[in-house]
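Trainee: Everything below, folded, please.
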Amino acid sequence: MKIRPFKALRPAPDLASMVACLPYDVMNTEEAAKMAEGNPHSFLHVIRSEIDLPQASNQYDQQVYEQAQKNLDSMIKKHTLIQDKSPSFYLYRQCMDGRQQLGIVACHPIDDYENGLIKKHEFTRPEKEKDRIRHFDQCDAHTEPVFLTYRSEENFTGMIRQYAEENEPVYDFTTEDKIQHTLWVVSDKEWVQRMSETFKNNVEALYIADGHHRTASAAKIGLKRREENPDLDPNDESQFLMAVSFPQEDLYCMEYNRVVKDLNGMSVDELLARISQHFECEPVEKAYQPKEKHEFGMLLNNHWYRLIAKPHTYAENDVIQQLDVSILQNYLLQPILGILDPRTDKRIDFVGGIRGIEELERRVQNDMELAFSMYPTTIDDLLQVADEDKIMPPKSTWFEPKLRSGIFLHPFQEY
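Mentor: Okay, here's the model as predicted:
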């Protein structure tokens, strides 16, 4: 596989911590406005630009995309964002709770995605794709990276770790959530060449961990521009997508828990009786976090239960059917609680593991009737699903820490 250096747009060093923000899709408009309040440098003014428009604005209005472009242009003119002069790779490290992940920021041919070398494990929704296409197209840049992973190997991973140990970073700051973010610029031509060759010789495939809509949108923009201009240079920046690629051993996938609004017309006793057909069900004294695969915690009527899936609920030789999210959906949420499509059913919501089991208890005390704590999907499961060209159920994975946006952009032009 090939990687390509690029001339990133990135913050002036003294502004990096103020520019950096969470990705566009982990918050709503109200939350984004609160996060950016009092901070004109926040990159949320670009990726959630509706916060700078009247309250009535729909986030998919054309003026929202135009405002994003306007705000990006302003950040460039004010030198909040500055473009590197030579094509470079970037090493991005995040440290959280004593563990770290170090990856390379690079560009990848969109054809690698089209040809299945960059592998997916999720469906994308047309309306979300269209949103990112319009945003990237209007900004003439990939404003946020895709989050990729690759199978464990020693040569390339060892090389980027060596570089990070031996060279000074350009940014090193800690955000309010106590996550440390460090960035190195690799502009030396010899190092760029070495990294390119070592990656090419040791990484056979890349896997989307997070950012399926960004990946699909980047590919479609590139194809669209190719169609519009048959003489387009194959090295035009629009023909490449920007991503951060981490080795699989660095990634931390947390559980993605479920909360449900009602018992589908059943009493507590009726529900427990039906659940016991497919799960061993025993009450426990306190909040239960599953210890292994095929275990679940359930909060119902102010009591916690430990559920263990019975053997008939999963097929060990089927990577999709043996996923805990599949077992819960196929044998409890759908047949018992009547949740046919978790993507669209308003009776179910999802709670990332970073919020803790306390968030499940809070939701059940407020707007929900029951909750399920999950065991995390493994990285190996994700890779196997992608290798078999299959699709995971929705909301199967929650990665932490989240990549920060605004630290590096991939512009389609030179400034």
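Trainee: For the rest of this, base every contact and every neighbour count on C-alpha atoms.
Mentor: Fine.
Trainee: The residue nearest to Leu370 when sequence neighbours are not counted: neighbouring residues, count only.
Mentor: Counting by C-alpha to C-alpha, 6 or more residues apart in numbering, Leu370 lies nearest to Leu300, which is 4.9 Å off, once chain neighbours are set aside. Using other C-alpha atoms under 10 Å, Leu300 is surrounded by 19 other residues.
Trainee: Next: Asp231.
Mentor: Asp231: 8 neighbours (other C-alpha under 10 Å).
Trainee: how about the helices in the stretch 1-150 of the chain?
Mentor: 16-19, 29-36, 44-47, 62-77, 110-114, 126-139 (DSSP state H, counting those that start in this stretch).
Trainee: Kindly report the same for the stretch 201-350 of the chain.
Mentor: Going by DSSP H, counting those that start in this stretch, the stretch 201-350 of the chain shows helices at 212-228, 268-275, 324-328.
Trainee: Now do the buried residues in stretch 239-252.
Mentor: 239-248, 251-252 (16 or more other C-alpha atoms under 10 Å).
Trainee: farthest-separated two in the residues you listed?
Mentor: Gln239 and Tyr252 (30.5 Å; C-alpha to C-alpha).
Trainee: May I ask you to confirm that Ala32 is in contact with Val46?
Mentor: No. Look at Ala32 against Val46 with C-alpha atoms under 8 Å: they stay out of range, at 11.1 Å.
Trainee: One more sequence to fold, the one below, so I can look at both together:
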Amino acid sequence: MATIRPFKAIRPTKDKAFFVASRSYEEYGPDELNAVLQHNPFSFLHIINPGFKFEKNITGKERFHLVRNRYLEFLEENIFQKDGEAGFYLYQIEKGDFKSLGFFCACSVEDYRNGTIKKHEDTIQQRETLFADYLHTVGFNAEPVLMTYPDNELINTIFQRKIQREPEYDFTSTDRVNHKLWRISYPEGIEKLQKAFEQMDSLYIADGHHRSASSNLLAEYRKAENKSHIGTEPYNYFMAYLIPESQIRIYEFNRMVKDLNGYATDEFLIQLDKHFIIEKRDDGLCRPKQKHEFSMYLEGDFYSLHLRQTHYTFTDALSHLDTQILFKTVLEPILDISDLRNDARISYGCGKDNLIRMKEGVDKGDFAVGFSLVPTTIEEIKAIADAGLVMPPKSTYIEPKLRSGLAIYEL
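Mentor: Next up, the predicted model:
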């Protein structure tokens, strides 16, 4: 049984939503970030980058306290306002032929602990602790965890009726993404949505494993501090964006390696021959077309690598995953890369033109070889999560990518 809870969001006033909404901080290059901070005083980036005001790079606890101060300033200046009624927040993102419709809600840390909320990635303890300390100081959650649920006719009917009405926000950002937000605050709608999710056995984290783990850690901190803890306090929940499985897009990450671990090209190909049927291609950019097929770019040539299933043993859901197959047949035994997260010899690429960028990187000599894979599927993610297994790093790049600042959950 999955528990969802409405909340009173802190949101920008309608006339400022366009100016407040920001992409993830990591997506901005230095020049673009500086331009936004210089020319848009309402951007949410001012809250999470408070050192700009003092022309100083501020880190650690000092930054956390200043983030809190900037947040309070946005409230005091009525850039942000708090809703008077608790609700769910329906949020639609549309660009080109891609449209996603999900909603912001509060999810239970208890569901995370008991496995109702399922994960497929490992987290790093240091990052968990750092972000939990951040949340503890700033007192709000502005980065929702992206989670999926099975497509549901009742939920979809409620949403389709709601989006016929005028949205609270309707704007197009400069990257040509249209954003619309509606508030569902009527008791009947809230109750129907809660009951629908009570019928679901599981929710699946698509993006935000560290945010989930940190929210769980924060709840432990706050519980220890609160002698009157009863379990319904805001810190027992975290903000999530729930979306039907059919409305996410999953892209692949390429793998690019700086050297061949001492092998000459012909020696490397012979090593690969143990596990793959190798086909040299002469038809331009070569993308893999099916599971267990890989595209390799090496010394100016593309190759198709087809897994020899007689030389590879499938044992569980993880062993069927292409990123795991490449790791176990090539990266670890041949190229001597065992730490996919920290080894400086391997890099990853994603996005629309990632195959072209992979080729350019090899042609320039930045890398010796590149591998392209087909995207992981939602069924594979769920199978691995259900089995309590963990994917290799950089197995999925998932959209939609949400804007920050449109709905904030106070802790």
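Trainee: so what number do they get for TM-score?
Mentor: Remark: TM-score between the superposed chains equals 0.93 [TM-score structural alignment, normalised by the length of structure 2]; 408 aligned residues with a C-alpha RMSD of 2.1 Å.
Trainee: coming back round to it: I'd like the helices of the stretch 201-350 of structure 1 as a markdown table, with mean neighbour count and distance to Met75 of structure 1 appended.
Mentor: Shown next, in a markdown table, are those (neighbours: other C-alpha atoms under 10 Å; distance: least, C-alpha to C-alpha, whole Å):
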| stretch | mean neighbour count | distance to Met75 of structure 1 |
| --- | --- | --- |
| helix 212-228 | 20 | 22 |
| helix 268-275 | 14 | 55 |
| helix 324-328 | 22 | 42 |
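Trainee: Which residue in structure 1 aligns with Leu218 of structure 2?
Mentor: By TM-score structural alignment, Leu218 of structure 2 lines up with Ile221 in structure 1.
Trainee: Just give me the neighbour total for the equivalent of Leu260 of structure 2 over in structure 1.
Mentor: Aligned by TM-score structural alignment, Leu260 of structure 2 pairs with Leu263 of structure 1. Using other C-alpha under 10 Å, Leu263 of structure 1 has 18 neighbouring residues.
Trainee: need the contact list for whatever residue of structure 2 lines up with Ile391 of structure 1.
Mentor: Per TM-score structural alignment, the equivalent position to Ile391 of structure 1 in structure 2 is Val390. If you count contacts by C-alpha atoms under 8 Å, 6 or more residues apart in numbering, Val390 of structure 2 has them with 119-122, 318, 384.
Trainee: if we go to 10 Å?
Mentor: By C-alpha atoms under 10 Å, 6 or more residues apart in numbering, the contact list for Val390 of structure 2 reads 119-122, 317-318, 381, 384.
Trainee: taking these one by one, which sit in strands?
Mentor: The members of the contacts of Val390 of structure 2 all map outside strands under DSSP state E.
Trainee: Quick one: buried ones out of the residues you listed?
Mentor: Here, 16+ other C-alpha under 10 Å leaves 119-121, 317-318, 381, 384 buried among those.
Trainee: now those in TSV, with distance to Lys95 of structure 2?
Mentor: Formatted as TSV, the buried ones among the contacts of Val390 of structure 2 follow (distance: C-alpha to C-alpha, whole Å):
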residue	distance to Lys95 of structure 2
Lys119	28
His120	28
Glu121	28
Ala317	33
Leu318	33
Ile381	25
Ile384	30
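Trainee: Number of residues surrounding Ile82 of structure 1?
Mentor: 19.
Trainee: Tell me the gap between stretch 183-191 of structure 1 and the middle of its chain.
Mentor: Between the centre of stretch 183-191 of structure 1 and the centre of its chain there are 26 Å (C-alpha atoms, centre = their mean, to the nearest Å).
Trainee: Please read the previous query as pertaining to stretch 155-162 of structure 1.
Mentor: In this view, stretch 155-162 of structure 1 has its centroid 24 Å away from the chain centroid, taken as C-alpha atoms, centre = their mean.
Trainee: which parts of that stretch are buried?
Mentor: Neighbour-count burial for stretch 155-162 of structure 1, with 16+ other C-alpha under 10 Å as criterion, is recorded at 156-157, 159-160.
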